[in-house]
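1. Give me a 3D structure for the following:
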Amino acid sequence: MTRTAPFDPTVTDVAPGPATGDADGRDTLLRRLVRIGSRPGPWRRGRILAAPALLLGFLMLCHARIPNGFGNPGSLIESFLPWFGLCVPVLLACALWRRSASAVVALLLPITVWLSMFGGMLTDKSRAGAAGFTVATHNVGADNPDPAATARDLVGSKADVLALEEITAQAEPAYEKGLAKAYPYHTVMGTIGLWSKLPLSDTRMVDIAQDAGPLGAAKPLAVKEADARALRATVTTDRGPLAVYVAHLGSVRVMPRKGFWTESRDRGVPALAEAMAADEHERVVLLGDLNGTLDDRAFVPLTSRMTSAQEAAGDGFGFSYPATFPVARIDQILVRGVTPDSSWVLPGTGSDHLPVAARISW
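-> Next up, the predicted model:
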């Protein structure tokens, strides 16, 4: 049995008000519009990302102005300058993730600078031509476990002239024996040597150490030759004489109290450049382990007078050290008065360096 409420004439019907759900919906839409309006646009987003992009560009553009004060920061940065390009894709990915137009535009500076400096290294610049004359250089490594195998590998390079650095007294007989048949002419001074298929003459040491003996007295010639790190010889070719220099500049170190220590190397560069500038021969080649990349300002005395075979006729960056994962080209072939036709890196031989070679013509 259903009961109904008694009729009350004092109660009147009231029209229903707006639904609560509709009011909440309008409030939500309003808040969303406010958030969209206050959200930074693509040109305002990512300004923090734009700053390192611009800094990267200016760092590469103005690397020569970075002072070489304590720790040689300028030379250290220049030694690994090509690798700064790896920062670009990282910053680009972050800019796209943030949808930042300002960061993307800022990246145009480091991209442009890097391409202007190293874009040419991405192409093969070798030139086809006559057989030419092949030169090679290799730091064979003082700790090389198998000098005889290294000698066999180097014979396979078929170079006309072969320069070796870091030859130990124990390993020297193995190199002389292994290279004798292919290279009947050779000279060794200190820890460097030159092997040639053609006659050598006017062979002499080049003093790049310039170290004095006790109490400032000059070292005897025999002592200097035993410690020689550079030599010069004339190779007799059917197209005239070719002056060949072999050099192993001083090592560099990253030291806690000195930073990037390059004193020994930097002292040898101007001495070597001076000796080569005074050479009377028109055609000159420098082969050796220079313990530095040619982007390093320390090598200006050499690079201002000579041409890098790798930069002129190479394919890629031609990194040569360390052999297991090369990150820098510190083994160099520089020329004057001849034309580099091609330049390449040879396979590993058991040393911590890779051999490098170049074909030249004149």
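2. From now on I want contacts and neighbour counts done on CA atoms only, so please keep to that.
-> Noted.
3. end to end, how far does stretch 148-163 reach?
-> 16 Å (Cα to Cα, to the nearest Å).
4. Contacts only, for residue 310.
-> Taking Cα atoms under 8 Å, 6 or more residues apart in numbering, we find residue 310 in contact with 317, 318, 333, 342, 343, 344, 358.
5. could you redo the last one with a cut-off of 6 Å?
-> residue 343 (Cα atoms under 6 Å, 6 or more residues apart in numbering).
6. same check, this time on residue 49
-> Applying Cα under 6 Å, 6+ apart, the residues contacting residue 49 are residue 103.
7. how distant is stretch 95-103 from the center of its chain?
-> 30 Å (Cα atoms, centre = their mean, to the nearest Å).
8. Run through who's touching it.
-> 42, 43, 45, 46, 49, 50.
9. Now the second one, please; I'll put the structures next to each other:
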Amino acid sequence: MTVAGREGKAGRGPLRAFRRGPDGGRRRGRLLAGLGLVTAGLLALHRFVPNTPGRLGSLLESFLFWLGPFTALLLLCAAVRRARAALLVLLVPAVAWAVAFVPLLLPAPSPGARELAVVQHNVADDNTDPAGTARALADSGADLIALQELVDPALAVYRRELAPRYPYHSVRGTVGLWSRHPLGATRALDIKPGGVTEPWQRALRAEVRTPYGEVAAYVVHLPSVRLGPGGLASARRDESAALLGGVLAADPSDRIVLAGDLNGTVDDRGLAPLTSRLAAPERGLALSYPAALPLARIDQVLARGAHVPAARTLPATGSDHLPVLVRVSLHGPARP
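-> Modelled structure (predicted):
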């Protein structure tokens, strides 16, 4: 009676989850630990995940941030199950995620001297309120506004609404740049991937004469990607990014600011021709797409000869993207 009673109490104690036999808490603890190790491996070694078939590597890197919430869910399950070994193992992916993403969550530094505020926004060709979108962007107080999917008749609305505060602008195809500061030479860029036969003009370069010297500003819209049964269809985007990377490599400018809908995150290896040459924001997640439930920042502002202290999103407009406001701090002496 006494022994049985003690055993009964032990069965109701804190180790109960480990006394359920082969199908009980121990097995669930091993499963959680296994998932934790896989998650840690994906976070730390994602560059080694092959991109074929289906560009699995790029797909993983597009949503790498969300392995953090997944790890938090695993930790919660391990805590509920009182699986102490699994809790210890799950600290590994938690630390790996923290190293990669916690810096983005830290408070942004105060604005400093010699900074430009840049808004990047894909306004959407089916935007039903271009006037309201333009006014919202102008109210941001940005120095530069880069827009994609500019189509008639909405283009005339953007020109009209932005002109009072942004007297300088240039449009090439479906991309455009509005500026508070004078623009110099502007030209279209050919980054059209092979196989595209229809008219396709989605990149420009403009010289911006800022108070801190001349800046080469790029506005681009890389081809869209699609997720389907065969994986991530990003071949055209990757080809276009490689073409643009070649243009950047040949650009002699000391200072470059690139704003665009790149249809990819800065972790995505498909954008390596750009991200290997340009600095990304140091603070701020600024998840921009889709606007209704943002999962990734595919609207980017990157820079060379400068660093990018912070990025944040602005309130939703009539687009399926959120606008992104990015601070760019220019280095070096101003040009005469």
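10. And the TM-score between them?
-> The TM-score (TM-score structural alignment, normalised by the length of the second structure) is 0.88; 323 aligned residues with a Cα RMSD of 2.6 Å.
11. can you map out the helices along the second structure?
-> Under the criterion DSSP state H, the second structure carries helices at the ranges 2-11, 25-44, 56-62, 67-81, 84-105, 130-138, 154-162, 235-250, 272-275.
12. In the first structure, which residues correspond to the fifth one?
-> It refers to helix 84-105 of the second structure. Taking TM-score structural alignment as the measure, the first structure aligns residues 101-122 with helix 84-105 of the second structure.
13. Check the last one too.
-> Counting by TM-score structural alignment, helix 272-275 of the second structure falls onto residues 300-303 of the first structure.
14. Could you say which one of the helices of the second structure comes nearest to residue 116 of the second structure?
-> helix 130-138 (14.6 Å; Cα to Cα).
15. Mind listing residues that contact the closest one?
-> Under Cα under 6 Å, 6+ apart, the answer for helix 130-138 of the second structure is 158, 317.
16. buried residues in that helix?
-> Going by neighbour count (16 or more other Cα atoms under 10 Å), the buried part of helix 130-138 of the second structure is 130, 131, 132, 133, 134, 136, 137, 138.
17. circling back: give me whichever of the helices of the second structure is most buried.
-> helix 56-62 (a mean of 21; mean count of other Cα atoms under 10 Å).
18. equivalent range in the first structure for that one?
-> So helix 56-62 of the second structure sits over residues 73-79 in the first structure, by TM-score structural alignment.
19. ok, average deviation of that stretch from the second structure?
-> Comparison of stretch 73-79 of the first structure with the second structure after fitting gives an average deviation of 0.9 Å (mean Cα distance after the TM-score superposition for the first structure).
20. Just give me how far that stretch sits from the chain centre.
-> 11 Å.
21. Residue 306 of the first structure: how many residues sit nearby?
-> Residue 306 of the first structure: 20 surrounding residues under other Cα atoms under 10 Å.
22. Likewise for residue 53 of the second structure?
-> Every residue meeting other Cα under 10 Å relative to residue 53 of the second structure is counted, giving 10.
23. show me the contacts for it.
-> Applying Cα under 6 Å, 6+ apart, no residues qualify as near residue 53 of the second structure.
24. Please repeat the previous calculation with a cut-off of 10 Å.
-> 230, 231, 232 (Cα atoms under 10 Å, 6 or more residues apart in numbering).
25. what does residue 146 of the first structure give?
-> Applying Cα under 10 Å, 6+ apart, one finds that residue 146 of the first structure lies in contact with 140, 171, 174, 349, 350, 351.
26. Relative to residue 163 of the second structure, how far out is the equivalent of the fourth one over in the second structure?
-> When the second structure is aligned by TM-score structural alignment, the residue opposite residue 349 of the first structure is residue 317. Applying Cα to Cα, the value for residue 317 of the second structure to residue 163 of the second structure is 19 Å.
27. who's more crowded, those two?
-> Set residue 317 of the second structure next to residue 163 and count neighbours by other Cα under 10 Å: residue 317 wins out with 23 against 17.
28. Not counting sequence-adjacent ones, nearest residue to that one?
-> residue 133 (5.4 Å; Cα to Cα, 6 or more residues apart in numbering).
29. Map that neighbour onto the first structure.
-> Per TM-score structural alignment, residue 133 of the second structure is aligned with residue 150.
30. what's the nearest residue to residue 154 of the second structure if we skip its chain neighbours?
-> That would be residue 130: by Cα to Cα, 6+ apart, it lies 6.1 Å from residue 154 of the second structure.
31. What of residue 174 of the second structure?
-> residue 150 (4.6 Å).
32. Quick one: residues contacting the alignment partner in the first structure of the one you found.
-> Using TM-score structural alignment as the criterion, residue 150 of the second structure maps onto residue 167 of the first structure. Neighbouring residues of residue 167 of the first structure by Cα under 10 Å, 6+ apart: 139-144, 147, 173, 175, 188-193.
33. repeat that for 7 Å
-> Neighbouring residues of residue 167 of the first structure by Cα atoms under 7 Å, 6 or more residues apart in numbering: 140, 142, 191, 192.
34. Which members of the residues you listed are positioned in strands?
-> With strands defined by DSSP state E, the entries of the contacts of residue 167 of the first structure inside them are residue 192.
35. which one among the contacts of residue 167 of the first structure gets closest to residue 288 of the first structure?
-> Closest to residue 288 of the first structure out of the contacts of residue 167 of the first structure is residue 192 (9.0 Å), distances taken as Cα to Cα.
36. The second structure: which residue goes with the closest one?
-> Per TM-score structural alignment, residue 192 of the first structure is aligned with residue 175.
37. Let me know the distance separating that match from residue 259 of the second structure.
-> 10 Å.
38. And residue 230 of the second structure, by the same measure?
-> Residue 230 of the second structure is 30 Å from residue 259 of the second structure, by Cα to Cα.
39. How about residue 89 of the second structure?
-> When residue 89 of the second structure is compared with residue 259 of the second structure (using Cα to Cα), they lie 40 Å apart.
40. Over to residue 192 of the second structure?
-> Counting by Cα to Cα - residue 192 of the second structure and residue 259 of the second structure are separated by 17 Å.
41. out of the two, which sits in the busier spot?
-> Using other Cα under 10 Å as the criterion, residue 192 of the second structure and residue 259 rank with residue 259 on top: 28 against 22.
42. so who does the aligned partner of the more buried one in the first structure touch?
-> Taking TM-score structural alignment, the alignment pairs residue 259 of the second structure with residue 287 from the first structure. Contacts for residue 287 of the first structure (Cα under 7 Å, 6+ apart) come out as 137, 163, 245, 246, 247, 332, 333, 334.
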